[in-house]
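Colleague: Structure of the sequence below:
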Amino acid sequence: MPQKFQSKGLKKQKKSYSGKKKIHTFKVQAIIHYQTQKILSLCTSRGAVHDFELFRRNLNQIPAGAFILADKGYQGIYTVYPNSLLPLKAKKRCKLDSELKIYNQEINKRRIGIEHVFGSLKTFKILAERYRNRGKRLALRFNLIAGIYNLELSEKRLMKEIYYELHNIDIWSLEYMDSKYRDIFKYTNEILDKFDILKQSFTYKIESNQMTVEEAFKSMTPHNISIQGNQNQIQTGSNNQQIVNQSQNTQTPEIFDNLKAFIEKIENVSVAEKNQFQIEIDDLKSNYSQPTFTSKYNTFMSNVSAHVTIGTALWQSGLMRLLSACLPT
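Modeller: As a prediction, this is how the structure comes out:
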C-alpha cells in the first residue's frame, strides 16, 4: 500500500518537474501589447511542459494579425506562426558574431517589456514566493491579478491623457518631481537642526543684526582673575566685583578633563574631529602653568571659533570661560 501510494505521488509530481529549473514548478505564458504594456492573454500549465508546446496549445488566444516577439525558448515558432521574430540561438561550440549579437540585443530591447510586466505582477506575494494553494486555481488567481494590473494601467493612462489635455504636462514629470520632493523632506529635520546650531553662532547674530561686533567681542572676552594671597578676585567685566574665598591650588584644573568629556558627547561631529580637539586639549593640559600656555590657548581658541558645531556648544556650556580663567595674568 505505501509503495503504490508513493509511486502514484511520484508520477503526479513528475508532471510538474522542470528539467531547466530542477524543481517542481507551474508555468505561465503571457501575451502583452507592445505599446500599452497591457496583458492580452494568459495560459498556464505544469512545469514539465515546454514553452513552445504551451504556445502551440494556445494559438487560438493570439489576436488576429498580431506580430509576436518571443525569446529563445520558442525555437521552431516560424513553422507554426510565421508572423513572429525571436533572437538567434548560438549552436554548441559556435559563438555568435558581433553583428548577430547586436541583432539579438535590438530584439531583446523591444521584448523586455514582458519582463517588466511580470515584475509588476510579483508585487503580489502569492506569485513572488512559493505557491502553496491549489494548482487547479492558479490560472484563476493569475487572471484576477492580471485584471487588477490592467485596471491600474488604464487608470494611469487616463490620468496621463487628462493631465496632458488640461495642462499640457506629462504626468511622468509630476511623479518624478514628487519623488524628488520626498527625498528632500527626508533630510528636513537634519537641516533644521543645523540651522538651529548656526543661529546660536556669533556670526549669524551679527549678520542678522541681533548684535554688533563690539557686543560679540565683549561676550567672548575672558574674565580677568587676579590672585591675592588665598583669595581670587574675579573681575566680571562690569563695575561690580565679587570676592570668592578659595584656597590657591597649584594642581592642574579639572577643566581640561571636563572639556574632553563634553566634546565626546557633542553630536553631528565626526570622530576624527573630536580626536583632533582632544589632542589639542591634552596639549593645553601639558603646557598648563608654562610660558607656552598662552600661545597654545590662542591656537585652540582659533580652531574652536572655526568649527561652528563644537564652538557653539562649548560657548553655551560655559566651559570656555573657565578655560580662559587659566590664563596667566
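Colleague: drop to CA atoms for contacts and neighbour counts, all remaining ones
Modeller: Noted.
Colleague: by contact count, what packs against the biggest helix by length in the chain?
Modeller: Counting residues, the longest helix in the chain under DSSP state H turns out to be helix 138-167. Under the contact criterion of 3 or more Cα pairs under 8 Å, 6 or more residues apart in numbering; DSSP states H and E, helix 138-167 touches strand 39-46, helix 113-121, helix 171-186.
Colleague: this one next, for a side-by-side:
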Amino acid sequence: MAAFPDLMPDVAFIDIEMPRMNGLELARRLLEVKDDLSIVFTTAYGQYALDAFEVEATDYLMKPIMKEDLQRVLKRLNRVFNIQKRQSPLLKRVPSFAVRCFGAFEVRDQQQQMVRWPTRKAEEVFAYFLANQGRYISKWELLKIFWPEIEEERAIPNLYNTIYRVKQVLKKLPLSPKIQKINEGYILEAQRNLSDLGEFLEVMKQSKENSEFPLEASISLFFSYATPLFGDKDYFWSLHIEKYVAQEYGKLCHKLLLHYYEQNQLQKGEEIIQHYMAQYIEDEDMLRKWLKLVAHWQGYEEKSDEYRHRFNEKLASAELPLLE
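Modeller: I've put the predicted structure just below:
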C-alpha cells in the first residue's frame, strides 16, 4: 500500500484472504488513490463474488487458477484498456526518441536496438553533449569535468580517444547527429528530437519566445517526462541541469492546469496533476495551486477536500509534512 502511489499500476490482482487487511478493503483504499484502477480478485471461496463486484472489480478468479481463466481475464482487461484509451481526454502518446534521458539513459540505433558503449566515460561524455546540445564546449571544460586529476599531457589523448569513440556510436543513430570540432572545442549538431531532453528544452524555449503555446507538443512531452534525469547514472555535473529541467517542468504543469481550468476540462487537469505528483509529490506549492484551482472550478468545488485527502495520504506514505 505504501508503494502504490509511486507505482500507480493499471491493474491490481488481489487475493481476498490476506493477513492484516482483507483484500476487499485493500481494493477500496487503492481505488481512493487511483479511481480508474482495474481490480481482479483471486480467492478459493465463491461466496466473496458478490462483495467483489460491489467494489467494481473488473473480474474474479477462482483458485486453483487455470490457464484458460487467466487468458479470459487478460482478454477482458485488453478490452477495458482499449475502451479507456479511446475515451481518454488526453492522447497520451509519448513520442519516440532515439535517446531517452528522462527516467533512464537509453540510446538506440536505427534498428531500435540499444547501443553498446565501448566505455562508461564515452557514454557519460555523450550525455554531457546532449545536456549542452548546440553549445560550444571547449576541450578545457571537458578535461576539467572528466579528467580533473590527470596531467594535461596525459588527459588530452584520453579526451581525443573518447570523442572518437562517441563519434563511432553516433554513426549508428538515426537523424545523423554529429560532434563537430571547432578550434579548441566541440559542438553537438543534432536535430532537437534526437532526445526527449533536447525536444523538451526546445519546446520550453519556444513557449517563452512566442506568445503561442505549443499545446500538443507540450502535452506529449509532459507525459514522456520522468525522474531522475539520466536514470541511475548519477552524473555529478547533471545536478544543476536536472534542477533547471524540474523548474521548467513545474512551469509547464502549471500552464497546462491553467489551460484546462479556462477550458473547464477537469478530467484533463486531473491527468496532468496525477502525472506530476508521480514525479514530485514533495512539491507542496504545486499541490496547493491545484487545490486552489479546484476550489474555484465551477461545479467541482467539493472535490477540493477530496484531493486534499488524497494528497495527504500520498504525503504521509512518503513521510512528508501534510497539507493543512
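Colleague: quick one: TM-score?
Modeller: The TM-score (TM-score structural alignment, normalised by the length of structure 2) is 0.17; 87 aligned residues with a Cα RMSD of 5.7 Å.
Colleague: and the angle from the longest helix of structure 1 to helix 113-121?
Modeller: Inter-element angle recorded for helix 138-167 of structure 1 and helix 113-121: 100 degrees (by axes from the mean of the first three to the mean of the last three Cα atoms, to 10 degrees).
Colleague: Show me which residues of helix 138-167 of structure 1 are buried.
Modeller: Buried residues in helix 138-167 of structure 1, counted by 16 or more other Cα atoms under 10 Å: 138-139, 142, 145-146, 149-150, 153, 160.
Colleague: if we can go back for a sec, Throw the helices and strands packed on helix 138-167 of structure 1 into CSV and include distance to S302 of structure 1 and mean neighbour count, thanks.
Modeller: Below are those laid out as CSV (distance: least, Cα to Cα, whole Å; neighbours: other Cα atoms under 10 Å):
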stretch, distance to S302 of structure 1, mean neighbour count
strand 39-46, 68, 18
helix 113-121, 58, 15
helix 171-186, 34, 11
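Colleague: would a markdown table of the ones you listed with distance to L69 of structure 1 be doable?
Modeller: Output for these, formatted as a markdown table (distance: least, Cα to Cα, whole Å):
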| stretch | distance to L69 of structure 1 |
| --- | --- |
| strand 39-46 | 14 |
| helix 113-121 | 10 |
| helix 171-186 | 27 |
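Colleague: now the helices for structure 2?
Modeller: Assigned by DSSP H, the helices in structure 2 fall at 4-7, 23-33, 49-54, 67-87, 120-131, 139-146, 152-170, 196-209, 215-224, 239-262, 266-279, 284-295, 303-317.
Colleague: Could you export those to CSV, including columns for mean neighbour count?
Modeller: Formatted as CSV, the helices of structure 2 follow (neighbours: other Cα atoms under 10 Å):
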stretch, mean neighbour count
helix 4-7, 15
helix 23-33, 17
helix 49-54, 14
helix 67-87, 12
helix 120-131, 19
helix 139-146, 16
helix 152-170, 16
helix 196-209, 17
helix 215-224, 17
helix 239-262, 16
helix 266-279, 18
helix 284-295, 17
helix 303-317, 17
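Colleague: For R100 of structure 2, find the nearest of those.
Modeller: helix 196-209 (5.7 Å; Cα to Cα).
Colleague: now T42 of structure 2: how far from L70 of structure 2?
Modeller: In this view, T42 of structure 2 and L70 of structure 2 are 11 Å apart by Cα to Cα, to the nearest Å.
Colleague: Need the residues touching each of the two.
Modeller: Taking Cα atoms under 8 Å, 6 or more residues apart in numbering as the contact criterion, the common neighbours of T42 of structure 2 and L70 are L61.
Colleague: So I225 of structure 1 lies in a strand, does it not?
Modeller: Yes: with DSSP: H, G, I helix; E, B strand; the rest coil as the criterion, I225 of structure 1 is part of a strand.
Colleague: wait, it sits on N232?
Modeller: Yes: at 6.8 Å, I225 of structure 1 counts as touching N232 under the criterion of Cα atoms under 8 Å.
Colleague: hang on, the earlier thing: got JSON lines for the helices of structure 2, with distance to F13 of structure 2 too?
Modeller: Putting the helices of structure 2 into JSON lines (distance: least, Cα to Cα, whole Å) gives the following:
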{"stretch": "helix 4-7", "distance to F13 of structure 2": "13"}
{"stretch": "helix 23-33", "distance to F13 of structure 2": "10"}
{"stretch": "helix 49-54", "distance to F13 of structure 2": "12"}
{"stretch": "helix 67-87", "distance to F13 of structure 2": "11"}
{"stretch": "helix 120-131", "distance to F13 of structure 2": "39"}
{"stretch": "helix 139-146", "distance to F13 of structure 2": "47"}
{"stretch": "helix 152-170", "distance to F13 of structure 2": "43"}
{"stretch": "helix 196-209", "distance to F13 of structure 2": "33"}
{"stretch": "helix 215-224", "distance to F13 of structure 2": "26"}
{"stretch": "helix 239-262", "distance to F13 of structure 2": "32"}
{"stretch": "helix 266-279", "distance to F13 of structure 2": "21"}
{"stretch": "helix 284-295", "distance to F13 of structure 2": "30"}
{"stretch": "helix 303-317", "distance to F13 of structure 2": "21"}
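Colleague: For K178 of structure 2, find the nearest of those.
Modeller: helix 152-170 (6.8 Å).
Colleague: Mind giving me the packing neighbours of the closest one?
Modeller: Secondary structure elements in contact with helix 152-170 of structure 2, counted by 3+ Cα pairs under 8 Å, 6+ apart, are helix 120-131, helix 139-146, strand 178-182.
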